[in-house]
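Asks: Prediction below, plus the sequence it came from.
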Amino acid sequence: MAPGTGSCKKKRDTESSPVSELSDDLLVEIFSCVPYRSTCCCKCVSRRWHDLVSHPDHRKKLPQSTLAGIFYQIRNENTGYQSLSGNWTRLGPNNIADYVVCNPVTERWVVVRATNCSSNASIARLGFDPAVSSHFHVFEFVPASSVGANRPTIAGATTDIKSVGIYSSKAAVWARRVGWKSPISVRCTSESVLFRGMLYLSTNAGLVIGFGVEGNRRVIRAPMTHSDDDVHNVYLSQGQLHFANKGTSELSIWALDGSNGENWTLKHNVTHLQLLGIEFSSFVWNYDVFVHPEKSVIFIVLNYYSSLVTSRQSCTKLMSYTVDSKERRFICDLGPNCRAPYLSYVPFFSDS
């Protein structure tokens, strides 16, 4: 067989198949009728199919990966996963020397070796955006003082961060370690999101700090006056960076205008009574929230004690609040001993 004959024959067979005669619009209509996981497989068939599925103009028509559940911490240092369909899983202890990054869908995992600073690290975060790349980054935050580091974090505890190490899965090495003069005070359980190459988290000084994968930093002022009693976090929803502030009487959620701007727009303002209902309105400081990544839905994780005849039992409820319809819905009981951070999980089926 002459060199290249096999590949040419395969190309001719593909081009002469009945499917190749279908127009792009008709193919997109067919793709829209199959599950999201199947559309990921369609991208591997040919360059044409890959471009059709990936094209921005077709994303609204095609099925999208959506929120499947949440990850959260359990007080005995295990990690739990609660799917929105009702299944609960204990994922095992996390007090190991190295970091382990796992994709629950593909069941593939990678061990990220610890550094000399890892034993003193008080916060570690995963930076991953499947819309941009299948590669990920690990951000390892080291406090100004190692006293008390590497201990179980307590809800609401704060730490003063002085440097960050950044691991790149593409290079398979800890690529950078960046330090700064003035420590940054953050809650150990604060949420963080990767948005356009930067990992964002909120500080206790009324700021949102972005740490770039290249070692650069960005500082954005919070959209409202800082109060010591307020609890705030950052989230990614509908393609925008969001800032949620839980005040004494209400929850406000703001969206950042543009990718490089520093102006915030108020999106939602919800009272605690609207979120929790009359039954749980007295537990104002006993709940955490996170925002749906694609919809105007707020998820509430309510922690409280139920008074029984003989003892007090710790309870955790997962509820949702739809902003447009103002509908509040109970989802499931998470069980006792749950704690922040609560991380939304959107399945990622493809490896490249």
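Replies: On my side now, so go ahead.

Asks: From now on I want contacts and neighbour counts done on CA atoms only, so please keep to that.
Replies: OK.

Asks: Show residues contacting stretch 249-259.
Replies: Stretch 249-259 is contacted from outside by 196, 223, 240-246, 262-272, using CA atoms under 8 Å, 6 or more residues apart in numbering.

Asks: Pull out the buried residues from that stretch.
Replies: Residues of stretch 249-259 classed as buried: Leu251, Ser252, Ile253, Trp254, Ala255, Leu256 (neighbour count, 16 or more other CA atoms under 10 Å).

Asks: Show residues contacting stretch 89-98.
Replies: Residues from elsewhere that reach stretch 89-98 (CA under 8 Å, 6+ apart): Glu77, Asn78, Thr79, Gly80, Tyr81, Gln82, Val111, Val112, Arg113, Ala114.

Asks: Endpoint to endpoint, that stretch covers what distance?
Replies: One end of stretch 89-98 to the other measures 22 Å (CA to CA, to the nearest Å).

Asks: do you know how far Arg312 is from Ile300?
Replies: Here Arg312 is placed at a distance of 22 Å from Ile300 (CA to CA).

Asks: So Ser146 sits against Asn120, correct?
Replies: Yes. At 5.5 Å, Ser146 counts as touching Asn120 under the criterion of CA atoms under 8 Å.

Asks: higher neighbour count, these two?
Replies: Between Ser146 and Asn120, Asn120 has the larger neighbour count (other CA atoms under 10 Å), namely 20 against 13.

Asks: count of residues packed around Val138?
Replies: Neighbours around Val138, by other CA under 10 Å: 22.

Asks: In strands, which of the buried residues of stretch 249-259 appear?
Replies: If you go by DSSP state E, the buried residues of stretch 249-259 have Leu251, Ser252, Ile253, Trp254, Ala255, Leu256 in strands.

Asks: Closest one of the buried residues of stretch 249-259 to Tyr287?
Replies: Relative to Tyr287, the closest of the buried residues of stretch 249-259 is Leu251; by CA to CA it sits at 11.1 Å.

Asks: Take the ones in strands among the buried residues of stretch 249-259 and write them to JSON lines, including distance to Ser16.
Replies: As requested, those are exported to JSON lines (distance: CA to CA, whole Å):
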{"residue": "Leu251", "distance to Ser16": "59"}
{"residue": "Ser252", "distance to Ser16": "57"}
{"residue": "Ile253", "distance to Ser16": "54"}
{"residue": "Trp254", "distance to Ser16": "53"}
{"residue": "Ala255", "distance to Ser16": "50"}
{"residue": "Leu256", "distance to Ser16": "50"}
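
Asks: Could you identify the pair within the residues you listed that is furthest apart?
Replies: Greatest spatial distance among those (CA to CA): Leu251 and Leu256, at 16.8 Å.

Asks: The structure to be compared is supplied as follows:
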Amino acid sequence: MDASFERNTKPRLDDHPGATAASLFTDDLILEILSRLPARSVHRFKCVSVPWRDLIADPTNRNKLPQILAGFLYMTVSNNRRGHHFASVSSDDEAAPFDPSLPYLHNHDKDEGIIQVNSSNGLLLYRRYMKNNEVTPLMKEDDYRFVVCNPVTWRWVELPPLPQKPVVDRSSRTTGLAFDPAISSDFHVLHFEQTFQEKYITGVNIYSSRTGAWTHRGNEMAEKVMLFFRSRCIFVGGMLYLMGSLERNHCHHLLLGVDMEGKVWRTISLPYGGRFGAIGSSQGCLHYAVAFFDDNNQISGLELWCLQDCDSKELVLKHTASFNKLMSMTGKVYMTAEIHPDCDTIFLISCLGDTLVAYDMRHQKVGYILNLEKSNTQQLLPYVPLFSESLGDADGQ
């Protein structure tokens, strides 16, 4: 095409008095562009103009646009009673986007309760149990069922019973949810097992929403890996990751990754061996946040590591922060808890479990500080809204 013709036929801003570049796009085209961007960028574009702000905030467009972190679900235990809570990180709305107790998952005729297990890109995994049963790690599989739900659409599915296997050590069993709407509307649940006799992983039961059934895969790794109790499971790059240690060396902490067919198993060494940190999916990559100690065994700093290549077996250091600087800002002692899904911010929980603070590792500054219920806080689950109606073979509303 002739260059002069292209110059003469291109629309020009001066041909439209008072127009801006943004105003030349239709709403449908803007939504199509925004749907391909990270959630953090989409929310920043609310500042472009009033029409853009209204377009992004319109509830009818939510299922087309990526959503940013809304907050954290967590449980408390007081007098043997469990409470379900939500800590909002949104400046737009401090209220929970839904009832955190998820009343529609309770069958009151059967007097059932729920325990949160894991979250993955807007879906939540719970164990549903009879309230007259004592809730312990030694619960029999017949005493509970796994339930996967989308809390904003009220759609849920109860998984079939687990395959009957030999007696296992339930104190070390871990279950994870794997879901990525950018890849598929299907989800998987991986339930790891190990026996009393063998204190390392012996296999995994995998539920697929596509087939509606469980399959069992044995562990064919050369390494003997023991999982940490209530290890957090993170799904990224087609693999479910969780933390553990080598049976022969409990101080050698590592990441274990398993694919959705149970055919690929890999281990990745963690920095500082025996230190406990937090893993999370952020900006499409697996991240690891950990505290490091000085010669007097006192916490001196925080580090954020990243698995930049899913095929790599080595984490790369991204940021280092002074723990003393953080302490001077907050006046409390904190432990690493979670990692923001869209930026290099880590969340730390106070030793008393009553405060959650966001710390920007890139700019070395404290963000919002959230007050939690002061009653034995248990397991924070990050929550990002998912407005898609699809949920496998959902049998709920």
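Replies: Cool, the structure landed. Keep in mind that this is a model prediction, so the values were computed, not measured.

Asks: on that earlier part again, higher neighbour count, Arg312 and Ile300 of the first structure?
Replies: Neighbour count, other CA under 10 Å: between Arg312 of the first structure and Ile300, Ile300 has more, with 23 against 11.

Asks: when you align them, which residue in the second structure goes with that one?
Replies: When the second structure is aligned by TM-score structural alignment, the residue opposite Ile300 of the first structure is Leu348.

Asks: Checking my notes, that match in a strand, right?
Replies: Yes. Counting by DSSP: H, G, I helix; E, B strand; the rest coil, Leu348 of the second structure is part of a strand.

Asks: thought it was touching Met335?
Replies: Yes. Applying CA under 8 Å, one finds Leu348 of the second structure in contact with Met335, separated by 5.2 Å.

Asks: what's the distance between the longest strand seen in the first structure and the middle of its chain?
Replies: In the first structure, with assignment by DSSP E, the single longest strand is strand 173-187. Its chain's C-alpha centre and that of strand 173-187 of the first structure lie 21 Å apart, by CA atoms, centre = their mean, to the nearest Å.

Asks: Give me the buried positions along it.
Replies: With burial defined by 16+ other CA under 10 Å, the residues of strand 173-187 of the first structure counted as buried are Trp174, Ala175, Ile184, Ser185, Val186, Arg187.

Asks: The last one against Ile161, yeah?
Replies: Right, the one you point to is Arg187 of the first structure. No. Judged on CA under 8 Å, Arg187 of the first structure makes no contact with Ile161 at a distance of 10.1 Å.

Asks: Quick check: of the buried residues of stretch 249-259 of the first structure, which lies closest to Glu29 of the first structure?
Replies: Out of these, the member with the shortest distance to Glu29 of the first structure (by CA to CA) is Ala255, at 33.1 Å.

Asks: And that closest one? What does it align with in the second structure?
Replies: Aligned by TM-score structural alignment, Ala255 of the first structure pairs with Cys306 of the second structure.

Asks: quick one: the strands in the stretch 201-350 of the first structure?
Replies: With strands called from DSSP state E, counting those that start in this stretch, the stretch 201-350 of the first structure shows them at 207-212, 217-221, 231-237, 240-246, 250-256, 264-271, 287-291, 297-307, 312-322, 327-333, 338-345.

Asks: And Gly238 of the second structure, how far from Glu338 of the second structure?
Replies: Taken as CA to CA, the span from Gly238 of the second structure to Glu338 of the second structure is 20 Å.

Asks: Those two - which one has more neighbours?
Replies: Counted by other CA under 10 Å, Gly238 of the second structure and Glu338 do not tie: Glu338 has more neighbours, with 26 against 15.

Asks: Could you find the counterpart of the more buried one in the first structure?
Replies: Aligning on TM-score structural alignment places Glu338 of the second structure opposite Phe290 in the first structure.

Asks: How about that match, nearest residue that isn't a chain neighbour?
Replies: Nearest non-adjacent residue to Phe290 of the first structure, counting by CA to CA, 6 or more residues apart in numbering: Phe299, 5.4 Å away.

Asks: ditto for Thr39 of the first structure
Replies: Nearest residue to Thr39 of the first structure in three dimensions, chain neighbours excluded: Phe31, at 6.5 Å (CA to CA, 6+ apart).

Asks: Just confirm the one you found contacts Cys40, I think it does.
Replies: No. Phe31 of the first structure is beyond contact range of Cys40, at 10.2 Å (criterion: CA under 8 Å).

Asks: Of the two, give the one with the bigger neighbour count.
Replies: Taking other CA under 10 Å, Phe31 of the first structure and Cys40 do not tie; Phe31 has more neighbours (21 against 17).

Asks: Is Arg53 of the second structure within a helix or a strand, and which one?
Replies: Assigned by DSSP states H and E, Arg53 of the second structure belongs to helix 50-57.

Asks: so how far is that helix from its chain's centroid?
Replies: 28 Å.

Asks: next one: stretch 64-84 of the first structure
Replies: Stretch 64-84 of the first structure has its average C-alpha position 11 Å from the chain's average C-alpha position, going by CA atoms, centre = their mean.

Asks: Count the neighbours of the nearest residue to Tyr129 of the second structure once chain neighbours are set aside for me.
Replies: Residue nearest to Tyr129 of the second structure in three dimensions, not counting chain neighbours: Tyr144, with 4.4 Å by CA to CA, 6+ apart. Around Tyr144 of the second structure there are 20 other residues, counting by other CA under 10 Å.

Asks: Kindly provide the distance from Tyr144 of the second structure to Gly83 of the second structure.
Replies: Tyr144 of the second structure sits 18 Å away from Gly83 of the second structure, going by CA to CA.

Asks: residues in contact with the alignment partner in the second structure of His272 of the first structure?
Replies: Under the alignment by TM-score structural alignment, His272 of the first structure pairs with Phe323 in the second structure. Contact analysis of Phe323 of the second structure by CA under 8 Å, 6+ apart lists Ile299, Ser300, Gly301, Leu302.

Asks: Shared with the first structure, which of these?
Replies: Checked against the first structure using both residues aligned by TM-score structural alignment, their matches' CA atoms under 8 Å, the contacts of Phe323 of the second structure keep these contacts: Ile299, Gly301, Leu302.

Asks: who touches the one helix or strand Ile30 of the second structure maps to?
Replies: Using DSSP H and E, Ile30 of the second structure sits in helix 27-34. Helix 27-34 of the second structure has contacts (CA under 8 Å, 6+ apart) with Val42, Leu55, Asn61, Lys64, Leu65.

Asks: which parts of it are buried?
Replies: Neighbour-count burial for helix 27-34 of the second structure, counted by 16+ other CA under 10 Å, picks out Ile30, Leu31, Leu34.

Asks: hmm, back to that, could you report the distance from the residue nearest to Phe290 of the first structure to Val291 of the first structure?
Replies: Per CA to CA, Phe299 of the first structure is found 6 Å from Val291 of the first structure.
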